[in-house]
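Visitor: I'd like to go over a predicted model; first the sequence, then the structure.
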Amino acid sequence: MAFHEVRLPARLAFGSTGGVERRTEITTLGSGFERRSTPWALGRRRYLIGANLRSLDDMAALIAFFEARRGRLYGFRFKDFADFKSCAPSGTVSAGDQALGVGDGVRTAFALVKLYGDVARPIAKPVEESVRVSVGGVEISGFVVDAATGTVRLAGAPAAGAPVTAGFQFDTPVRFDADRIETTLESFDAGRMAAVPLVEVRV
């Protein structure tokens, strides 16, 4: 996967819009009933950024970031301010936020996930210094985090039956979804930029 472990500067994302999309295939039967299915196990995030930028310096910074990613070629990290924590956006991250698994006395590696009802979203791009881990309800410090994959490795295997939980902040892996950026010069020190689309990528 062509991915750069760099985050889009937050100031370039202010005023962004976005959300989750799903893909549902619907077949209407002769009886009028519907048959619905989906080829996607998880939703996919899409965003529009840049439309609120007016400073020529900020527009230049976004263009430079776009060039460094070679347009759509390389993915990067994006902080979705509506969904970037293991808890509610207004909450404080705690080690008990999300269930990662149950110890078996052997396993030491656990993948970070965030639950949305009964849907478990893999978290592949955690903010490393934000991760907190608990084993059996007790917060621990003996672990390392792979910030490029979202894997937590404990110093020792949890005892059989011990629940492993974690709290964290995370970025969404995305890429530009266009190979072109358009700007309009409105004065000597201000301009306007057409919205630039981003789309979540699987990593």
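Guide: Here it is on my side, so go on. Fair warning: this is a prediction, and the values are worked out from it, not measured in the lab. Residues are numbered from 1 along each chain as shown.

Visitor: Only C-alpha atoms from now on, for both contacts and neighbour counts.
Guide: Noted.

Visitor: what residues are up against the residue sitting nearest the centre point of the chain?
Guide: The chain has residue 172 as the residue nearest its centroid, 1.8 Å off, counting by CA atoms, centre = their mean. Contacts were defined as CA atoms under 8 Å, 6 or more residues apart in numbering; by that measure residue 172 touches 77, 78, 79, 80, 84, 125, 200.

Visitor: Any figure for the gap between the last one and residue 121?
Guide: This means residue 200. According to CA to CA, to the nearest Å, residue 200 stands 13 Å off from residue 121.

Visitor: The two: which has the busier surroundings?
Guide: Using other CA atoms under 10 Å, the more surrounded residue of residue 200 and residue 121 is residue 200, with 21 against 14.

Visitor: check contacts around that one.
Guide: 44, 45, 46, 172, 173, 174, 175.

Visitor: Nearest to residue 98 among these?
Guide: The closest of these to residue 98 turns out to be residue 172 (CA to CA; 17.3 Å).

Visitor: From residue 199, how far out is that closest one?
Guide: Distance from residue 172 to residue 199, by CA to CA: 10 Å.

Visitor: now residue 103
Guide: Taking CA to CA, one finds residue 103 at 35 Å from residue 199.

Visitor: and what of residue 128?
Guide: Applying CA to CA to residue 128 and residue 199 gives a distance of 23 Å.

Visitor: Same drill for these two, tell me which one is more crowded.
Guide: Neighbour totals were compared for residue 128 and residue 199, and residue 199 leads with 20 against 16 (other CA under 10 Å).

Visitor: Now that one: closest residue in space that isn't a chain neighbour?
Guide: Closest residue to residue 199 apart from its sequence neighbours, by CA to CA, 6 or more residues apart in numbering: residue 46 at 4.5 Å.

Visitor: next up, a second structure to put side by side with the first:
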Amino acid sequence: MAFHEVRFPTDISFGALGGPERRTQIVTLSNGYEERNTPWHHSRRRYDAGMGVRSSADLEDVIAFFEARAGQLHSFRWKDWSDFRSAKGQAPITPEDQEIAIGDGETVTFQLRKEYRSGAQSYARPIAKPVRATVRVAVAGNEMHEGIDWSLDDTTGEITFVAPPESDAPITAGFEFDVPVRFDTDTIQIAMSRFNAGEVPDVPVVEVRL
């Protein structure tokens, strides 16, 4: 298997249904209280690409994409239209959107990440598939320049500085990103009579760990 650095057609993923999934193990004790635990530190996203298929041309594009990935064999990029930016809402992306690390004067490589915060709790999501042309980086509030101060591996989401940021300096970034996914089926079944009547095919897609 391999990761294909190609994005699923965005006009089709725009209409897809899906979002994050968590796995929680719940044990109800004899006194009625519960013990809850999870084996997953990171959430996993699932989508139904079939919900975005609106025409026979869309259907042809999905089948071609599915065949080129050999079904579940090869993974690919997916644009989650509900969550693909470092900035909130329609705010412009800035190099200070997300704090990704604090400099220690030695480390030069840092993983992009996005923080989700509610109240006192937060979750830091690693970003492995940034969109190269959108990435901006700053150190202690000063924007750095790609190709001069830092470089990006857009296949892993790692930023590498030419020189290590100073100790205690906040390292921040702004970016758009894709989700690494694969098809969650080796079969796509379509009845054209029902498709023409408004029934959409079932095309499940699931996030993969990298």
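Guide: In hand now; what should we look at? In this text the structure is predicted, and so the values were computed from the model without any measurement.

Visitor: what's the TM-score here?
Guide: Once superposed, chain against chain, the TM-score is 0.94 (TM-score structural alignment, normalised by the length of the first structure); 202 aligned residues with a CA RMSD of 1.8 Å.

Visitor: Need the contacts of residue 200 of the first structure in TSV (columns: distance to residue 93 of the first structure and secondary structure).
Guide: TSV is the format used below for the contacts of residue 200 of the first structure (distance: CA to CA, whole Å; DSSP: H, G, I helix; E, B strand; the rest coil):
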residue	distance to residue 93 of the first structure	secondary structure
44	24	strand
45	22	strand
46	25	strand
172	17	strand
173	21	strand
174	23	strand
175	27	strand
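
Visitor: and these as a markdown table, adding distance to residue 161 of the first structure?
Guide: Listed next are those as a markdown table, based on distance: CA to CA, whole Å:
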| residue | distance to residue 161 of the first structure |
| --- | --- |
| 44 | 33 |
| 45 | 35 |
| 46 | 39 |
| 172 | 31 |
| 173 | 33 |
| 174 | 36 |
| 175 | 40 |
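
Visitor: Among the residues you listed, which pair sits farthest apart?
Guide: 44 and 175 (12.2 Å).

Visitor: Quickly list what's touching both of those two.
Guide: By CA under 8 Å, 6+ apart, the residues touching both residue 44 of the first structure and residue 175 are 199, 200, 201.

Visitor: what do we get in the second structure for the first one?
Guide: The reference is to residue 199 of the first structure. Counting by TM-score structural alignment, residue 199 of the first structure lines up with residue 206 in the second structure.

Visitor: is it true that that match touches residue 80?
Guide: No: with contact defined as CA atoms under 8 Å, residue 206 of the second structure does not reach residue 80; the gap is 11.7 Å.

Visitor: ranges for the helices of the second structure?
Guide: With DSSP state H, the ranges of helices along the second structure come out as 10-13, 56-68, 192-196.

Visitor: Please identify the buried residues of the last one?
Guide: By neighbour count on 16 or more other CA atoms under 10 Å, the buried set for helix 192-196 of the second structure is residue 195.

Visitor: For residue 34 of the second structure, give me its contacts.
Guide: 26, 27, 28.

Visitor: Please report the distance of the spatially closest residue to the last one that is not a sequence neighbour from residue 64 of the second structure.
Guide: The reference is to residue 28 of the second structure. In space, and not counting its chain neighbours, residue 28 of the second structure is closest to residue 34: 4.5 Å by CA to CA, 6+ apart. According to CA to CA, residue 34 of the second structure stands 48 Å off from residue 64 of the second structure.

Visitor: what do you get for residue 122 of the second structure?
Guide: 40 Å.

Visitor: What of residue 73 of the second structure?
Guide: Counting by CA to CA, the gap from residue 73 of the second structure to residue 64 of the second structure is 14 Å.

Visitor: Residue 208 of the second structure: neighbour count?
Guide: 15.

Visitor: Just give the nearest non-adjacent residue to it, would you?
Guide: Closest to residue 208 of the second structure by CA to CA, 6+ apart is residue 181, at 5.1 Å.

Visitor: quick one: that neighbour and residue 73 touch, right?
Guide: No: if you go by CA under 8 Å, residue 181 of the second structure and residue 73 don't touch, sitting 10.9 Å apart.

Visitor: Those two: which has the busier surroundings?
Guide: Ranked by neighbour count (other CA under 10 Å), residue 181 of the second structure and residue 73 place residue 181 first, with 26 against 16.

Visitor: Can you name the residues that contact the counterpart of that one in the first structure?
Guide: In the first structure, residue 181 of the second structure lines up with residue 174, judged by TM-score structural alignment. Contact partners of residue 174 of the first structure, counting by CA under 8 Å, 6+ apart, are 75, 76, 77, 78, 198, 199, 200, 201.

Visitor: what's around the fifth one, how many residues?
Guide: Other residues near residue 198 of the first structure number 21, with proximity taken as other CA under 10 Å.

Visitor: Same question for the first one.
Guide: For residue 75 of the first structure, the neighbour count with other CA under 10 Å is 26.

Visitor: quick one: it from residue 64 of the first structure, how far?
Guide: Residue 75 of the first structure sits 15 Å away from residue 64 of the first structure, going by CA to CA.

Visitor: what do you get for the last one?
Guide: When CA to CA is applied, the distance between residue 201 of the first structure and residue 64 of the first structure equals 21 Å.

Visitor: swap in residue 6 of the first structure?
Guide: 13 Å.
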